[in-house]
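Undergrad: got a predicted structure plus its sequence, pasted below:
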Amino acid sequence: MRLALVLLLISMQMMLTSCTKPEPAYQWQLPPGFPEPVVPSDNPMSAAKVELGRYLFYDTALSSNQSQSCASCHQQQHAFAEPKKVSKGSTGQPHRRNAQALVNVAYNNSFTWAHDGLAHIESQLLIPLFGDAPIELGAAGQEQAILARLNRQPYPELFKKAFASNKPDFSQVVAALSSFTRSLLSFNSRFDRYAYQQDDSALSQEELMGLDLFFSERLECHHCHGGFNFTQATSHQRQPLDRRPFHNTGLYYTQRTDLADMGYPQHDTGLSEVSLNPADDGRFRAPTLRNIALSAPYMHDGSLATLEQVIDFYAAGGLVSTIDGQISDGRQHPAKSSFVRGFNLTTEEKQALLAFLHSLSDPSFTTNPAYSNPWLSP
């Protein structure tokens, strides 16, 4: 009798479980044939997490003084970059680096400008949330106050759908923000229509000339900005190989403040700060060139204002400038990439290369309502 009762209870539990519909698998918005990104097993994608993350991404309540959100420095109309040389945090403290565009970051195998130990968005997000050099959102020490703000509508239902939780915590905040950021996909440029959708009319003759120049051994652009995502910093289901996407492009080479060495300015020496390897002096991550015309200014410190200046910089094989009264000749840096050798372009060729770079812009990405500010919706 007792065994029969136990079996009946088990049977009822199985029936109840079978009646609970699991959330369907996340549907990546990818063109046919494109590989899916690699997602950490402890934070699988779900539509509910993406939607929760969208609300959090645009919510100034996530900063300690409620003055900034993630979207303050990552603006959709600028391909989720910011049209400033460097960003400022919620307390007004300036960052030393330019805000990177968030385009197809689901495929990134490294994050930030110069860190080879951040393999997932979840790790990178801890820096703007809790970092203090500089303070960005300033959540450190204010966790409970910030979480208390997430009890207002529509958060209770959003957290319940995403995590079956009635009590939000920061691990859920990070997981949801990571999921939304991974959902930011851009594959609808005119270049995509030409290269992947067999639309031969999508690019003009001038843009096709620029394409040929871009992928030529004469200019070498494709070595650091290759593949479907136009960056070496890419991994996906079909490419587990982790290439080291950090390069010294010859931006600076000046006498250090201690007068004992030459190299990048001490306030930002790039990857060498993390690796402690002098050979990594001035090495920064090669960003994607998708939507590059929308995400000015350029380089890790926003020092080049236009794409024309970027082309001139690479054509010269580096930059000659003055820093604190001293001549800086980045062309002479011993760690400069062998691909930055300089080249000559005619006026026609330069315009063609610019035209090609503009063809990588995706207007649907910068206007997609699924990526927009939900707090502005009716």
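TA: Perfect, I can see it now.
Undergrad: going forward, measure contacts between C-alpha atoms and count neighbours the same way
TA: Fine.
Undergrad: ok, how many other residues are close to the closest residue to residue 73 other than its chain neighbours?
TA: Using CA to CA, 6 or more residues apart in numbering and skipping the chain neighbours, the partner closest in space to residue 73 is residue 82 (5.3 Å). Residues lying near residue 82 (other CA atoms under 10 Å) number 24.
Undergrad: contacts only, for residue 82.
TA: Residues counted as contacts of residue 82 (CA atoms under 8 Å, 6 or more residues apart in numbering) are 73-75, 98-101, 295-296.
Undergrad: put this next to the first one:
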Amino acid sequence: MRFSTISLLLSGLLLAFSVAHAEQRRGSALLPIDAMVPSKYDFGLPSWAPKPLEPASNPTTPAKVELGRYLFYDTRLSRDGSKSCASCHEQARSFTDGLARSPGVTGDLTHRNAMSLANVAYFPVLTWSNPLLKHLEQQALVPLLGQEPVELGLAGKDEEVIRRFSEEPIYRRLFAKAFPEVRGQISMATIVRALSAFERTIISVRSPYDRYRYEGDVGAVSDAVIRGEALFFSERAECHHCHNGLNFSDTVLHERNRAGEVAFHNTGLYNLDGKGAYPADNTGIMEITGRPEDMGRFRAPSLRNVAVTGSYMHDGSIETLDGVLDHYAAGGRTIKTGPYAGVGHDNPLKSSFVPGFTLTAGERADLLAFLNSLTDEQFLRDPRFSNPWLTAKDKRR
């Protein structure tokens, strides 16, 4: 990890929580500044779904969520006004962007594929390969202020950002409602807290599979989905070891699992030197830990809405779900020529949960049917997560 990145994360922690630090000191007990506690916010969840936890320093409120939604879709939250958070996180794509890697305001490409924000509140660590990023209030600073690569490009632009938002009447009202404890202060700290509050509400739990498995609606899915489910959770395919539970991921945190679980895996996507090497700019958590055995280990993403979130894998190097199945069926990807040539199946650092398997054409169709049943169409159109500026413009006409 570069020292500039470490400095960014440390300063980000202080920035994102500083406004609320005084609130935590009320009463006799002092909470750690990043203590995760049950949320009192009404997320509109079905009874079977647990609530996410949230930092004690940034409780979710309707006013913060409303403000955060406006900020999420506002291109003024970028250096040149050309991009917003939604540029890389589109609702119709389960808050991904359909690209292998995403361009920032300078044209720099992100090192990794944009992850879905669906159910991001249930993850105790964020992004593909950074075990240090544990809160949305930290993570938001990477696209906002990061310089390797530049994404939204706001490093050193605090005063400009504050001026832009201070000139907008909507924001003067929204910040006052969201942050009365600091008299509606418009700052990078309050911007980050509002964005994080909104992102915690982006929850998807109403797919056909949810209705079938958790609500007893046997007509919600086809027989092919049920067969695909059995294969997915079998020891033959082994998918469920890394993709299980509420989020179809083995990294999770919520009110019913407050200890949380965190895991990173090497799936044999690369094997450049026959010893397990991955491309130098994408070595997984080894970049953070420095441990050779962590080469190529990335966090398993959620499979919710996976049918609409391609391209796939941490670097977007597999375009289709069929291609993903090919990769896992082979027990690792073989690249025959070019700079990334290698036999992933033989990667000595590969997870034991990726041994490979054989599928008939019918079984492949069933497994794809199951994965498609995880698409929550209501979520992809839910007005609670949509662009509020479109509505605001209509009201002004």
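TA: All right, it came through fine. Here the structure is a predicted model, which means the values were calculated and not measured.
Undergrad: just give me which of the contacts of residue 82 of the first structure are shared by the second structure.
TA: Retained in the second structure (both residues aligned by TM-score structural alignment, their matches' CA atoms under 8 Å) from these: 73-75, 99, 295.
Undergrad: what separation do you get for the alignment partner in the second structure of the residue nearest to residue 73 of the first structure and residue 41 of the second structure?
TA: Residue correspondence to the second structure (TM-score structural alignment): residue 82 of the first structure is matched to residue 97. According to CA to CA, to the nearest Å, residue 97 of the second structure stands 28 Å off from residue 41 of the second structure.
Undergrad: same question, residue 184 of the second structure
TA: For residue 184 of the second structure, the distance to residue 41 of the second structure - CA to CA - is 21 Å.
Undergrad: who has more neighbours, those two?
TA: residue 184 (17 against 14).
Undergrad: with adjacent residues omitted, what lies nearest to the residue most central in space within the first structure?
TA: The structure's the first structure has its C-alpha centroid closest to residue 102; by CA atoms, centre = their mean the separation is 3.6 Å. Nearest residue to residue 102 of the first structure in three dimensions, chain neighbours excluded: residue 80, at 5.1 Å (CA to CA, 6+ apart).
Undergrad: wait, the one you found sits on residue 71?
TA: Yes. In this structure, residue 80 of the first structure is within contact of residue 71 by CA atoms under 8 Å, at 7.5 Å.
Undergrad: more neighbours: these two, which one.
TA: Under the criterion of other CA under 10 Å, the comparison of residue 80 of the first structure against residue 71 puts residue 80 first, with 26 against 19.
Undergrad: ok, back up a step: any idea how far the residue nearest to residue 102 of the first structure is from residue 121 of the first structure?
TA: In terms of CA to CA, residue 80 of the first structure sits 15 Å off from residue 121 of the first structure.
Undergrad: for the residue mapped onto residue 143 of the second structure from the first structure, which residues are in contact?
TA: Aligned counterpart of residue 143 of the second structure in the first structure: residue 128 (TM-score structural alignment). Contacts of residue 128 of the first structure were listed using CA under 8 Å, 6+ apart, and they are 135-138.
Undergrad: try 6 Å
TA: If you count contacts by CA atoms under 6 Å, 6 or more residues apart in numbering, residue 128 of the first structure has them with 136-137.
Undergrad: any idea whether it is helix, strand or coil?
TA: helix (DSSP: H, G, I helix; E, B strand; the rest coil).
Undergrad: returning to that earlier point: hang on, the residue nearest to residue 102 of the first structure packs against residue 100?
TA: No. Applying CA atoms under 6 Å as the test, residue 80 of the first structure and residue 100 come out as separate, 7.6 Å apart.
Undergrad: helices of the second structure, start to end?
TA: 3-24, 62-72, 136-139, 141-145, 158-166, 169-178, 188-200, 208-215, 223-232, 286-289, 321-329, 361-372, 377-381, 388-396 (DSSP state H).
Undergrad: map residue 202 of the first structure across to the second structure for me.
TA: So residue 202 of the first structure corresponds to residue 220, using TM-score structural alignment.
Undergrad: on that earlier part again, nearest to residue 246 of the first structure, of the contacts of residue 82 of the first structure?
TA: residue 100 (14.8 Å; CA to CA).
Undergrad: trace the closest one over to the second structure, please.
TA: By TM-score structural alignment, residue 100 of the first structure lines up with residue 115.
Undergrad: thinking again about what came up before, check contacts around the residue nearest to residue 102 of the first structure.
TA: With CA under 6 Å, 6+ apart, residue 80 of the first structure has these contacts: 74, 101-102.
Undergrad: likewise for residue 137 of the second structure?
TA: Counted by CA under 6 Å, 6+ apart, residue 137 of the second structure has contacts 16, 192, 196.
Undergrad: tell me who's in contact with the last one.
TA: Contact partners of residue 196 of the second structure, counting by CA under 6 Å, 6+ apart, are 136-137.
Undergrad: what lines up with it in the first structure?
TA: For residue 196 of the second structure, the residue aligned by TM-score structural alignment is residue 178.
Undergrad: quickly note the distance from that match to residue 239 of the first structure.
TA: 21 Å.
Undergrad: then residue 282 of the first structure?
TA: 27 Å.
Undergrad: residue 112 of the first structure now?
TA: Counting by CA to CA - residue 112 of the first structure and residue 239 of the first structure are separated by 21 Å.
Undergrad: residue 58 of the second structure matches what in the first structure?
TA: That one, residue 58 of the second structure, aligns with residue 43 by TM-score structural alignment.
Undergrad: just to revisit the earlier point, tell me, how many residues neighbour the match of residue 100 of the first structure?
TA: 23.
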